[in-house]
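Asks: below are the sequence and a predicted model; questions follow.
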Amino acid sequence: MSIVLLVIGLLLGGSLVPLSVQMEKRDRDSTRNQLLDMREALVGYALVNGRLPCPDTDGDGLIDISTTCTNVGGGFPWADLGLGKEDAWGQAFTYRVSGDFADTTDGTGCAASPTAGLSFSLCSVADINVLDGASGSAVASAIPAIIISHGKNWAITSSGDEAENSDSDGVLVERGFSNSASPTFDDLVVWVVPNILKSKMVSVGLVFGDSSNNGNNGNNGNNGNNGNNGNNNSCENSNGNSNNCNN
């Protein structure tokens, strides 16, 4: 009898690891889908308002702006955009926007001013850059807006790749998922691709300023994939989500 119980215990113990992996994948997939909805909401907001929203800086889920978008980093304005507040781990998303794409007037130094009511023109260049590591190579540049889930560990650390996603500069990291003790990286990151944002603005009849330079160096939005989905994705190269997939 004791041998039978031992065998059953070993079998059950062996099944715990796959179950935990499945749960992790479920949570990451759910959060990834939330991020995609958020990106769609950002583009929709721009189509209606002529600019991207400023971040929520006081935790109430509302956009905080006066005339200019002074605080370009903060929380995602989930209440104003009609979306959920937290990721699958019960933590808030963080959000960063290029100020010139969220102000009420254009400040990019373009040769021509934007159409009245629009924050940016075809020539406007954003200032957010995405790397494949804190000291790594560029994944995408000139990104107008980016949303981050800090993953299961919600790490706001002082060093490393996860720290790059929680500081106040315009450089962020998106790379493969790693749950090893060091270095851990479980952030999920999705960004707005400038070419796609501007093309959608044009497609609905919004008129821009000087189009001699569209200023989009970040149009690939994708580390090593097909260049139009606005994220780093090594698992699915066409659905526009963050790459950190668990098998």
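Replies: Received it, and whenever you're ready, just let me know what you need. Note that the structure is a prediction, hence the values are computed from the model and not measured. Numbers count the residues shown, from 1 in each chain.
Asks: only C-alpha atoms from now on, for both contacts and neighbour counts.
Replies: OK.
Asks: now stretch 128-137, how far from the centre of its chain.
Replies: 14 Å (Cα atoms, centre = their mean, to the nearest Å).
Asks: ends of that stretch, how far apart?
Replies: Chord length of stretch 128-137, first to last residue, is 14 Å (Cα to Cα, to the nearest Å).
Asks: name the residues of it that are buried.
Replies: Using 16 or more other Cα atoms under 10 Å as the test for burial, stretch 128-137 gives 128-134.
Asks: look up how far Ala140 lies from the closest residue in space to Gly170 that isn't next to it in sequence.
Replies: Nearest residue to Gly170, sequence neighbours excluded (Cα to Cα, 6 or more residues apart in numbering): Ile128, at 4.7 Å. Separation of Ile128 from Ala140 (Cα to Cα) stands at 9 Å.
Asks: repeat that for Ser2.
Replies: Distance from Ser2 to Ala140, by Cα to Cα: 59 Å.
Asks: repeat that for Phe93.
Replies: Distance, Phe93 to Ala140, by Cα to Cα: 21 Å.
Asks: need the residues that contact stretch 39-47.
Replies: 51-53, 81, 147, 190-192, 197, 200-201, 204 (Cα atoms under 8 Å, 6 or more residues apart in numbering).
Asks: the strands in the chain, which residues?
Replies: 73-75, 94-97, 128-131, 138-143, 145-149, 171-173, 188-192 (DSSP state E).
Asks: by contact count, what packs against the longest one?
Replies: Taking 3 or more Cα pairs under 8 Å, 6 or more residues apart in numbering; DSSP states H and E as contact, the helices and strands that strand 138-143 lies on are strand 128-131.
Asks: put this next to the first one:
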Amino acid sequence: MSNKGFTLVELAMVLLIIGLLLGGLLMPLATQVEQRDRRLVGEQLEDIKRALLGYAVINGNFPCPSIVTDPDDDDYGLPVDPSEDECADDGLLPWKVLGVREKDPWGSYWRYRVDTNFVDTFNLGTVPGDGLGVFRVIDGDEKRLTAANDEFRPVVVFYSQGPDMESNGLNTHGSDPDHAKFQGGEPVQGQFDDLTDWLTRPILLEVMLSSRVLPSTGI
């Protein structure tokens, strides 16, 4: 009686079947992990929004972006001082003064942009359309997610660069770095995967009014 083993063809077929089964299991797992990370980003964006509003109530302004990425630098995680230097056109979230996480779940720094009208004592009578922060947010179909009216435009925009870890959501218009659009909403495969949130002047005004710390500059 002779013993017969598997032929090379049979082994190849077995390995192919195992590979297909593993691939079928790993793909949904990867999708689940990305969905989990996106949910986590959504929660962290809400934390950032609350922290920015809290900062505004305490200080009467929003911080400038941070521009330092060296953890050994004393200014790491801190905003640029507007009395010493201009705010960066598009920088990093100053996470230390806000008390939030420095990076998103994919290991990228949170990006942050602020209308420079709102980094000193708030002048709520000044609207974003004065040329110092004409921001708008659009979706993958170029449809506006924010109002076109200057008075209701975002004054602060913050976002995660997404799984690809690139700021593919930011575009500037012409030579003016203060006229910028940001992509938000549902990600579009091959186009952008940034996760974006923002604060508008009406939201800021409502929080300041409810906190009874409205600045003397008026509305």
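Replies: Nice, thanks for sending it over. Predicted model, so just to flag it, every value in this text is computed and none were measured.
Asks: quick one on the thing from earlier: what is the nearest of the contacts of stretch 39-47 of the first structure to Gln22 of the first structure?
Replies: For the contacts of stretch 39-47 of the first structure, the closest approach to Gln22 of the first structure (Cα to Cα) belongs to Val190, at 22.3 Å.
Asks: which residue lines up with the closest one in the second structure?
Replies: When the second structure is aligned by TM-score structural alignment, Val190 of the first structure is paired with Asp197.
Asks: and if you look at Glu174 of the first structure?
Replies: In the second structure, Glu174 of the first structure lands on Gly184 (TM-score structural alignment).
Asks: any idea how far that match lies from Gly60 of the second structure?
Replies: 28 Å.
Asks: the two: who's more crowded?
Replies: Neighbours per residue, other Cα atoms under 10 Å: of Gly184 of the second structure and Gly60, the larger number sits with Gly184, 26 against 20.
Asks: show me what contacts that one?
Replies: 137-140, 145, 169, 194-197.
Asks: okay, buried residues for stretch 103-113 of the second structure please.
Replies: For stretch 103-113 of the second structure, a neighbour-count test (16+ other Cα under 10 Å) marks 103-106, 108-113 as buried.
Asks: next one: stretch 155-166 of the second structure
Replies: Buried residues in stretch 155-166 of the second structure (16+ other Cα under 10 Å): 155-163.
Asks: once you drop chain neighbours, what's closest to the residue positioned nearest the centre of the second structure?
Replies: Residue closest to the mean C-alpha point of the second structure, counted by Cα atoms, centre = their mean, is Tyr159 at 0.5 Å. Spatial nearest neighbour of Tyr159 of the second structure, chain neighbours left out: Thr196 (4.2 Å); criterion: Cα to Cα, 6+ apart.
Asks: cool, and Thr157 of the first structure?
Replies: Of all residues beyond its chain neighbours, the one nearest Thr157 of the first structure is Ala163 (4.8 Å), with distances taken as Cα to Cα, 6+ apart.
Asks: in contact with the one you found, which residues?
Replies: 155-157.
Asks: tell me which of those fall in helices.
Replies: Of these, none are assigned to helices by DSSP state H.
Asks: about what we covered before: go through the contacts of Gly184 of the second structure and name the one nearest Leu45 of the second structure.
Replies: Asp197 (6.8 Å).
Asks: which residues touch the closest one?
Replies: Contacts for Asp197 of the second structure were tallied using Cα under 8 Å, 6+ apart; they are 45, 157-159, 184.
Asks: how about the residues you listed in JSON lines, adding distance to Leu53 of the second structure?
Replies: Listed next are these as JSON lines, based on distance: Cα to Cα, whole Å:
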{"residue": "Leu45", "distance to Leu53 of the second structure": "12"}
{"residue": "Val157", "distance to Leu53 of the second structure": "13"}
{"residue": "Phe158", "distance to Leu53 of the second structure": "13"}
{"residue": "Tyr159", "distance to Leu53 of the second structure": "16"}
{"residue": "Gly184", "distance to Leu53 of the second structure": "21"}
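Asks: of those residues, which stay in contact in the first structure?
Replies: Mapping the contacts of Asp197 of the second structure onto the first structure (both residues aligned by TM-score structural alignment, their matches' Cα atoms under 8 Å) leaves 45, 157-159 still in contact.
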